[in-house]
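Enquirer: After the sequence you'll find the predicted model.
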Amino acid sequence: MPDLSDTNVYLIFSFEGGLKLEGTINRIHAPLIIEEIIFRLPFEGKTGLMRNEMQIILGISKGNAKPTNDVKRGDIAYMPLGDALVIYLEDMRTYSKVNIIGKITSSDEQISSLKNVKRGSQVYITKKQ
């Protein structure tokens, strides 16, 4: 059984080209989704920026826990439709329902730098020590 004594999990997103972002995900938002993500760490994947959404394909095939269509800049969400972890670059209403699971804690300037990450670039996600 997972240790739920600390609900926050701190992550580092290292993008090809040198950009690094820090963020936190919280087990309370979607425990089964979060545990599956933690189990797969460290994780390497490909990125794709679409409609101010930085998508990272996960391959965990989970459903909705607490779905919403309303997201804020810097939110980290799991999108079941694309089976992807998504970082939002602006406040928006999403096309499909997503599960907000955390937040990027890096600066707004660093979040804006995601627009410079090339489609198909590698990202390495690790747990912050």
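Expert: All right, it came through fine.
Enquirer: make it CA atoms for all contacts and neighbour counts henceforth
Expert: Noted.
Enquirer: Distance from the chain centre to the strand with the most length in the chain, please.
Expert: Ranked by residue count, the top strand of the chain under DSSP state E comes out as strand 92-104. Between the centre of strand 92-104 and the centre of its chain there are 9 Å (Cα atoms, centre = their mean, to the nearest Å).
Enquirer: adding another structure so you can compare the two:
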Amino acid sequence: MHVWLKVGNVKLEIELNNTSTAQKIWETLPIEATVNTWGDEIYFSIPVKLEQEKPQETVQEGDVAYWPPGHALCVFFGPTPVSGPGEIRPYSPVTVVGKVIGEAKVLKAVRDGEKVRLDRKETDE
């Protein structure tokens, strides 16, 4: 399951994993929202309300995760304000649902309040 994340001039491909959380997000697409930034993370509310599935306290650069307290999808491209040395730490545990294909650091250009769209990638794109 591959999706496009489009925000401002940035377009990224994301490969969703085989968690039931990722499947539920896939079923909900397309999603449009307003993006927020927090350190080297963007996040936005999505119309999915699920409990944690395999919660993780730290993530890797390029990870895409669902954050249950905010019903939000998060994309990590570097340290957050609560990260320790050499780690990427979400505000609280998240369920990793996918990974950015390519360079996630292009998200540094994204600003609070920009519109974001998450859409299915068709196989012939």
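Expert: Structure received. Small disclaimer: the values here were computed from a predicted structure and weren't measured.
Enquirer: Kindly provide the TM-score of these chains.
Expert: Scored by TM-score structural alignment, normalised by the length of the second structure, the superposition of the two chains gives a TM-score of 0.84; 114 aligned residues with a Cα RMSD of 1.3 Å.
Enquirer: ok, how many other residues are close to residue 18 of the first structure?
Expert: By other Cα atoms under 10 Å, 9 other residues sit near residue 18 of the first structure.
Enquirer: quick revisit: which part of the second structure matches the longest strand of the first structure?
Expert: Mapped onto the second structure using TM-score structural alignment, strand 92-104 of the first structure spans residues 88-100.
Enquirer: Other residues contacting the matching stretch?
Expert: Stretch 88-100 of the second structure is contacted from outside by 12-19, 21-22, 52-68, 76, 78-80, 82-83, using Cα atoms under 8 Å, 6 or more residues apart in numbering.
Enquirer: do stretch 62-72 of the first structure as well
Expert: Around stretch 62-72 of the first structure, the neighbours that count as contacts under Cα under 8 Å, 6+ apart are 29-30, 33, 80, 83, 88-100.
Enquirer: where do the strands sit along the second structure?
Expert: So, for the second structure - with DSSP E - the strands run 2-7, 10-16, 31-34, 36-37, 41-45, 63-67, 72-76, 95-101, 115-120.
Enquirer: Tell me which of those sits most buried.
Expert: Comparing those by mean neighbour count (mean count of other Cα atoms under 10 Å), strand 63-67 comes out on top with a mean of 27.
Enquirer: helices or strands up against that strand?
Expert: strand 72-76, strand 95-101 (3 or more Cα pairs under 8 Å, 6 or more residues apart in numbering; DSSP states H and E).
Enquirer: Give me the mean deviation of the shortest one from the first structure.
Expert: Superposed on the first structure, strand 72-76 of the second structure shows a mean distance to its aligned partners of 0.5 Å (mean Cα distance after the TM-score superposition for the first structure).
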